[in-house]
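A.B. asks: Got a predicted structure plus its sequence, pasted below:
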Amino acid sequence: MRIGIVGNDGMQVAALCQYLADQDVRWVVGEIEDAQYPCYPDYGQAMLEEPVDIIIDCTGDVETRDAMVVPGNAALFLLSFRDAQEKEFQHKTALSATAAQLTKGIEKIGQKAQLLDHYARQLTDIGGKLDEASQEIAGDLERTGRLLDVITRIAKRSKIIGLNSAIEASRVGEQGRGFAVVAEEIKSLADDSSRSVQDIEKILEGIQRRSAGFTQRTGVVKEVVDMQRQALTEIFSLLQSLKELEDHIRKLAQEQ
């Protein structure tokens, strides 16, 4: 709709122009400073040069059948009411969008909390496995100690046998048969020592494997701790965003 404004009150006309900034205003009649539309001395000339569909009359003097005449006060009231309605709608839209963001933020916090719970369960499970592994290693070390005791006893017996062998070596003749007994004893002790060494090697291999498991689980624990730290950082960031949204909602509510 093409619109013309007739007025002798500069402030009233300026207010109308502001409200109608998004409309098709063709001209203004009157002495208006800094008018953003073409100005005419009277509405008759304006209608001849630029016909309009609506004339907003702020003087009460316009009489014409060529356009709809709307009193200036009525136009101002309707336009200000429309502007207030639009602002209220914008506020409601902003509140709705902010509430949606708030809900989304709360959902994200819930998800992060679930992740933290999951990581905590992982740590508990890993802690249990580490405890089991430490108990197994303690048992292996205890068995290793027992085997070392056996080897120590074997060494002592070997020393005694060595002394006996020296004594037997000084004897020749019929006493030489004692060397066979000594040799058999030494062989038996050597076999025991060999088996003990093999057992120790197996135990040490087990300790090595479990130590590797410890290292791997320690790496997993570090990774889980890092994930927890990251999740906490994101939660703090979300809480800050929610605080800002809360402040924004409060400001919007105050503007209502």
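C.D. replies: Ah, there it is. Numbers count the residues shown, from 1 in each chain.
A.B. asks: use CA for all of it now, contacts and neighbours both
C.D. replies: OK.
A.B. asks: Mind giving me the packing neighbours of the helix or strand where Ala253 lies?
C.D. replies: Using DSSP states H and E, Ala253 sits within helix 177-255. In terms of contacts (3 or more Cα pairs under 8 Å, 6 or more residues apart in numbering; DSSP states H and E), helix 177-255 is packed against helix 72-169.
A.B. asks: tally of neighbours for Gly139?
C.D. replies: 13 (other Cα atoms under 10 Å).
A.B. asks: now do Phe214
C.D. replies: With other Cα under 10 Å as criterion, Phe214 counts 17.
A.B. asks: so what's it up against?
C.D. replies: With contacts defined as Cα atoms under 8 Å, 6 or more residues apart in numbering, Phe214 is in contact with 130, 133.
A.B. asks: how far away is it from Ala231?
C.D. replies: Distance, Phe214 to Ala231, by Cα to Cα, to the nearest Å: 25 Å.
A.B. asks: likewise Ile249?
C.D. replies: Ile249 is 26 Å from Ala231, by Cα to Cα.
A.B. asks: Equivalent analysis for Tyr40, please.
C.D. replies: For Tyr40, the distance to Ala231 - Cα to Cα - is 68 Å.
A.B. asks: now swap in Gln208 and tell me
C.D. replies: 35 Å.
A.B. asks: These two: which is more packed in?
C.D. replies: Higher neighbour count among Gln208 and Ala231: Ala231, with 19 against 13, using other Cα under 10 Å.
A.B. asks: quick one: secondary structure of Arg171?
C.D. replies: coil (DSSP: H, G, I helix; E, B strand; the rest coil).
A.B. asks: quick one: it and Arg177, what's the gap?
C.D. replies: Distance from Arg171 to Arg177, by Cα to Cα: 10 Å.
A.B. asks: putting a second one here so we can go through both:
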Amino acid sequence: MMKKIIGQSALSAFQEVVPFLKMLYPQDAAVFACDRQKYLAFEEAESFKLGIKVGTSLKENSAEEQAMKKKEKVSSNVSRDKAEIPYHAMALPVWDDGNTVIGAVGVCLSLEHYDSYQEISGRFEKAFHEVGKGVKEISASAEHLAEIGEKLSWLSKNAAEAVQKTDEIMKIIGGISNKTKMLGMNASIEAARAGQEGKGFAVVAQEIQKLSNSTQQAASDVASIIKDMADTIESVSRETQETSAISEEQSAFAEEVSSTMDELKDQLESLGELFEILIEGTS
């Protein structure tokens, strides 16, 4: 149960010590004492001005007026739209020797830093949301890119194997070409030995040699193309591996950023709770 401040002498004593009470608060504060109609003593704050002077009528619906009306301690916050700087007001009723409230004493504490904190906190929360959204998109893109990289790597591997098989086929074709060439040369020799009777055979020998030369040239051209394809596939495979590595790094970085943002958000929430506790502690 709250102890009562009782007696006109107590109210008069508060009038005398109002300037000194202000010195007891670590933050900037306005301190006052009043009767039921007017302020008897008032010490203005440094950072915010309430425009109250000794003899000024009580502010309507103020904490001090409500404390006397409700006959209990009253705490309330005054927002920026009602005051130059937001502040927290607290007031205690003062009783006479009976059951009648004759006045009130109280203090007003600046909430400028807390108000600024809430504004900054709101901005941070919005920024956290946007960053978190961006991080998720980066992470999703990195994962998708990694999947594409894996598919490209698989295709490159299969293509490389196909090129190797084609290279083996070209070796076989080259061998056939060489044998055909040898066959053409032998046929030419035999046609020369046969003389006039071997003219028809000589024509066949020439065609065999032409076929051998054409086959050899075609095999050489195809081999060159296959080599270019192999070089290209190797380059694609190398780039794919690098892309996959970068994607993994991006994904890991995105997770790290997300974790850091969560920690910062938790710290801001904890800071907000400390502000609330501080305000409640002064109430």
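C.D. replies: That came through fine. Since the structure is predicted, the reported quantities are computational estimates derived from the model, not experimental observations.
A.B. asks: Do you know the score for how well these two fit?
C.D. replies: The TM-score (TM-score structural alignment, normalised by the length of the first structure) is 0.58; 207 aligned residues with a Cα RMSD of 4.5 Å.
A.B. asks: Identify the residues contacting the equivalent of Val182 of the first structure over in the second structure.
C.D. replies: When the second structure is aligned by TM-score structural alignment, Val182 of the first structure is paired with Ala205. By Cα under 8 Å, 6+ apart, the residues touching Ala205 of the second structure are 183-185, 187-188, 191.
A.B. asks: Would you reformat those residues as JSON lines and include neighbour count and distance to Glu147 of the second structure?
C.D. replies: As requested, the contacts of Ala205 of the second structure are exported to JSON lines (neighbours: other Cα atoms under 10 Å; distance: Cα to Cα, whole Å):
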{"residue": "Leu183", "neighbour count": "16", "distance to Glu147 of the second structure": "54"}
{"residue": "Gly184", "neighbour count": "22", "distance to Glu147 of the second structure": "55"}
{"residue": "Met185", "neighbour count": "16", "distance to Glu147 of the second structure": "57"}
{"residue": "Ala187", "neighbour count": "21", "distance to Glu147 of the second structure": "59"}
{"residue": "Ser188", "neighbour count": "22", "distance to Glu147 of the second structure": "61"}
{"residue": "Ala191", "neighbour count": "20", "distance to Glu147 of the second structure": "65"}
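A.B. asks: now those residues in TSV, with distance to Gly134 of the second structure?
C.D. replies: Output for those, formatted as TSV (distance: Cα to Cα, whole Å):
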residue	distance to Gly134 of the second structure
Leu183	71
Gly184	72
Met185	73
Ala187	77
Ser188	77
Ala191	82
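A.B. asks: Determine which two of the residues you listed are furthest apart.
C.D. replies: Leu183 and Ala191 (12.1 Å; Cα to Cα).
A.B. asks: In the second structure, which residue is most central in space?
C.D. replies: Val131 (3.0 Å; Cα atoms, centre = their mean).
A.B. asks: what residue of the first structure matches up with it?
C.D. replies: By TM-score structural alignment, Val131 of the second structure lines up with Lys108.
A.B. asks: now do Ile148 of the second structure
C.D. replies: By TM-score structural alignment, Ile148 of the second structure lines up with Asp125.
A.B. asks: now swap in Glu161 of the second structure and tell me
C.D. replies: In the first structure, Glu161 of the second structure lands on Ala138 (TM-score structural alignment).
A.B. asks: ok, how many other residues are close to that match?
C.D. replies: Neighbour tally, Ala138 of the first structure, other Cα under 10 Å: 13.
A.B. asks: Okay, the residue lying farthest from the centre of the first structure and Phe179 of the first structure: tell me how far apart.
C.D. replies: In the first structure, the residue that sits farthest from the middle, by Cα atoms, centre = their mean, is Gly173; the gap is 91.7 Å. Gly173 of the first structure is 11 Å from Phe179 of the first structure, where distance means Cα to Cα.
A.B. asks: same deal with Leu189 of the first structure?
C.D. replies: 15 Å.
A.B. asks: same question, Ile249 of the first structure
C.D. replies: The value you get for Ile249 of the first structure to Phe179 of the first structure, if Cα to Cα is used, is 103 Å.
A.B. asks: cool, and Arg229 of the first structure?
C.D. replies: The value you get for Arg229 of the first structure to Phe179 of the first structure, if Cα to Cα is used, is 73 Å.
A.B. asks: Between the two, which has more neighbouring residues?
C.D. replies: More crowded of Arg229 of the first structure and Phe179, by other Cα under 10 Å: Phe179, with 17 against 13.
A.B. asks: thought the more buried one was touching Arg171?
C.D. replies: No. Using Cα atoms under 8 Å, Phe179 of the first structure is not in contact with Arg171; the gap is 9.9 Å.
A.B. asks: Give me the distance between stretch 84-99 of the first structure and the centre of its chain.
C.D. replies: Once both centres are worked out by Cα atoms, centre = their mean, to the nearest Å, stretch 84-99 of the first structure turns out to sit 29 Å from its chain's centre.
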